[in-house]
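In: Just a sequence and a predicted model for now, questions to come.
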Amino acid sequence: MTLLDIETFLAVVKYGNLSVAAQNLFISQPALTRRLQYMEQELGYPLIVRQKGHRAVQLTEQGREFYRIAWKWQLLLEETNSISFSGQRELLSVAAVNSVGRYLLAPVFPEFFSHKFRLRLYNAFSEDAYQYMEQGLYDLAFIEQQDFIHKNAHGIFTKPAFSESFVIASYQELPVEDGGVLARSLKPEQEIYVPWNNEFKFWHSDRFNNRISPVVFLEDVSLLECFLLDERWVVVPAAMGRYLESKGAHVYSISDAPPNRIIYYLTKGDKKETPIKLLISLLDQYLRATFHNEIKSLLRDGET
């Protein structure tokens, strides 16, 4: 399977339409279809559901699983092809869940780059982090799902990075009592529900009637702004709440709040020790200088 094949599949997923994907790849739709068929023959399973009259692409279960690794495969192939051009600057491969990478790591990257390191950033899935750390795809990973933590497994070290509270965000003003919003008083049918972690899910099921479905169930938080409209509301981590507030949303503390989420970071021995220590130090400084009660840095506690 070639890099061209991977790019074809990723374009199909990105645009959700074979014709549009073909146009953006500057090939004919029959040529794109043939590439997909060759990939499916090589893999031994179908990637997309084929239904007459349906223009939108729907992935099979195997296709969804393949997508989770396809873009990582693409990056590895690109990195392999560019080894001779990399120069002497050390590369750090960092993986983070979206809500950490976008809202907490992004602000410290400019300073990190000033030290002449190169960076490759991945959107992490907590359940895959250990596997990819072991395979050498990640040098440093930030995860939040406690279920997938196995201390020192396969030489991988797990340490707490920070504790972060949750807030409620909405573009409509919500009733405030004693400095916060009572979550159970809100309309569940207007909720955008994000299952942040197991502790959050337990808290949520205790507060709301499970027979009333939220207006949106969302796993990809990068799409949140598309849905947070009118009376809708959402529970998000504090850093994400601060971003939404900068966009005009009302952000409230929660009177009956869920437990803070703990973000952990993974390393593998002393691999890439210098750039990792630098990034960890920059993140620690940023958290302590920017957030007070909402986020508590635990990075100094985990120093060795």
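Out: On my side now, so go ahead. Numbering: from 1, shown residues only.

In: CA atoms for contacts and neighbours, from now on please.
Out: Noted.

In: tell me which element Lys159 falls in.
Out: Mapping Lys159 onto the secondary structure by DSSP states H and E places it in strand 156-164.

In: got it, and Ala129?
Out: Assigned by DSSP H and E, Ala129 belongs to helix 129-135.

In: could you point out which element follows that helix?
Out: Moving on from helix 129-135 towards the C-terminus, the next helix or strand you reach (DSSP H and E) is strand 140-143.

In: From Thr267, how far off is the closest residue in space to Tyr264 that isn't next to it in sequence?
Out: Of all residues not flanking Tyr264 in the chain, Pro160 sits nearest, at 4.3 Å (CA to CA, 6 or more residues apart in numbering). Note on Pro160: its distance to Thr267, by CA to CA, to the nearest Å, is 12 Å.

In: Okay, one more to line up with it:
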Amino acid sequence: MNLNFIPTFLTIVRKQSISAAAESMHVAQTTISQRLNVAEQEFGFKLIERGRGIKKITLTPAGEEFLRLAEQWENIYNDLKILKEKGPKLTLSIGSIDSFNTFYLPSVYKEINKTSSSVLLRSHTLHSNEIYSGIDNKTLDIGFTLIQRSHSNVNVEKCYESDLVVLRSGNVSDSKVDPLALDPLYELFMPWGEEYKIWHEFWWDPLSVQKIKLDDIHLLFDFLQNPTYWAIVPEWIAKKANKSRGFSIQYFTDPPPKYTCYRLTHKNPSLSKSSAIEFFDNQLKKCISMS
């Protein structure tokens, strides 16, 4: 197999079209198509669905699997390039849910950058299934998720907890609120784990309520500019929003389960990865103790 095809394939997938990939790589579209055809003939299976009326790239099942392998190859290639140019480095690939990656991990990353120049960090915002999969196949070294699962290859440890509170714009008269006093029609719903889901469905019927469901914390803040809406968020996020944007915070008279973040690592990391993970964990503990 010609390994030069891998960057071409990744560019096709990321640009979502052969023509856009050709423009990005500064080659003719026919060149990209030829590389793809040669690779598919060599493999004996199709990587990309092609046909009349198909504008965006759609991967075949084999193409999905090849994408996973290609991304692993890209990570290895980049590590080797860094090793050649700058000498030995401790590289960590970290996958996290949006809320933790946006509001908590940046302080850890900053602390690491101040403390050491020999640790290279790759940060990815992912869904929980992707995080477990990435730890399992070692494309991720550390993961942070709200979902606790039993997995043969993955260590799962509780690493952070926070109360969940109500966040809204404007001033509020009471610091505490009964769940039944909140109109679920105007809730901006975000998923905070399985136990939270059970608590939420106890107070509000999921089948009878039309909610706006979000999975991006930045979109949440945009919607909350309208004082009609309200949302349930971790207290540490609410306090940052209160300080920077002037939102109001209310605590529940009957509070939900805590926001609980779990740290994932592979059960059998390499010796070099173990050293980097230990260093990261020390900085994480330091930031948690200061929060």
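Out: Great, that's in hand. All values reported here derive from a predicted model rather than from experimental measurement.

In: whereabouts in structure 2 does the helix holding Ala129 of structure 1 align?
Out: Residue correspondence for helix 129-135 of structure 1 in structure 2, counting by TM-score structural alignment: residues 131-137.

In: Map the residue nearest to Tyr264 of structure 1 onto structure 2.
Out: Counting by TM-score structural alignment, which is the criterion used here, Pro160 of structure 1 corresponds to Lys158 in structure 2.

In: Equivalent analysis for Phe217 of structure 1, please.
Out: Structural alignment (TM-score structural alignment) places Phe217 of structure 1 against Lys213 in structure 2.

In: what's around that match, how many residues?
Out: 12 (other CA atoms under 10 Å).

In: And for the one 10 residues further on?
Out: Using other CA under 10 Å, the number of residues around Phe223 of structure 2 comes to 17.

In: which one is it nearest to, not counting chain neighbours?
Out: By the measure of CA to CA, 6+ apart, the closest residue to Phe223 of structure 2 outside its immediate chain neighbours is Tyr229, 7.2 Å from it.

In: which ones are touching that neighbour?
Out: Shown in contact with Tyr229 of structure 2 (CA atoms under 8 Å, 6 or more residues apart in numbering): Arg168, Tyr186, Glu187, Leu188, Phe223.

In: neighbour-wise, which of those residues leads?
Out: When neighbours are taken as other CA under 10 Å, the top entry among the contacts of Tyr229 of structure 2 is Arg168 (26 neighbours).

In: separation between the residue nearest the centre of structure 1 and Val181 of structure 1?
Out: Among the residues of structure 1, the smallest C-alpha distance to the mean C-alpha position (CA atoms, centre = their mean) belongs to Asn98, namely 2.5 Å. Between Asn98 of structure 1 and Val181 of structure 1 the distance is 26 Å, computed by CA to CA.

In: ok, now which ones touch the closest residue to the match of Phe217 of structure 1 other than its chain neighbours?
Out: Here the nearest residue to Lys213 of structure 2 in space, its sequence neighbours aside, is Phe189; by CA to CA, 6+ apart that works out to 4.8 Å. With contacts taken as CA under 8 Å, 6+ apart, Phe189 of structure 2 has the following neighbours: Lys211, Ile212, Lys213, Leu214, Ala231, Ile232.

In: So what does Phe189 of structure 2 match up with in structure 1?
Out: Using TM-score structural alignment, Phe189 of structure 2 pairs with Tyr193 in structure 1.

In: Surely the match of Phe217 of structure 1 is in contact with Leu188?
Out: Yes: distance between Lys213 of structure 2 and Leu188: 6.0 Å, which falls inside the contact criterion (CA atoms under 8 Å).

In: and Pro258 of structure 1, helix, strand or coil?
Out: The three-state assignment at Pro258 of structure 1 reads coil, by DSSP: H, G, I helix; E, B strand; the rest coil.

In: Tell me the counterpart of it in structure 2.
Out: So Pro258 of structure 1 corresponds to Pro256, using TM-score structural alignment.

In: picking up where we left off before, so the match of Phe189 of structure 2 versus Arg64 of structure 1, what's the distance?
Out: Looking at Tyr193 of structure 1 against Arg64 of structure 1, where the rule is CA to CA, the gap reads 22 Å.

In: Would you agree Thr253 of structure 2 is in contact with Ala181?
Out: No: checked against CA under 8 Å, the pair Thr253 of structure 2 and Ala181 is beyond contact range at 10.6 Å.

In: and stretch 60-74 of structure 1, which residues are buried?
Out: Buried residues in stretch 60-74 of structure 1, counting neighbours by 16 or more other CA atoms under 10 Å, are found at Gly63, Tyr67, Ala70, Trp71, Lys72, Trp73, Gln74.
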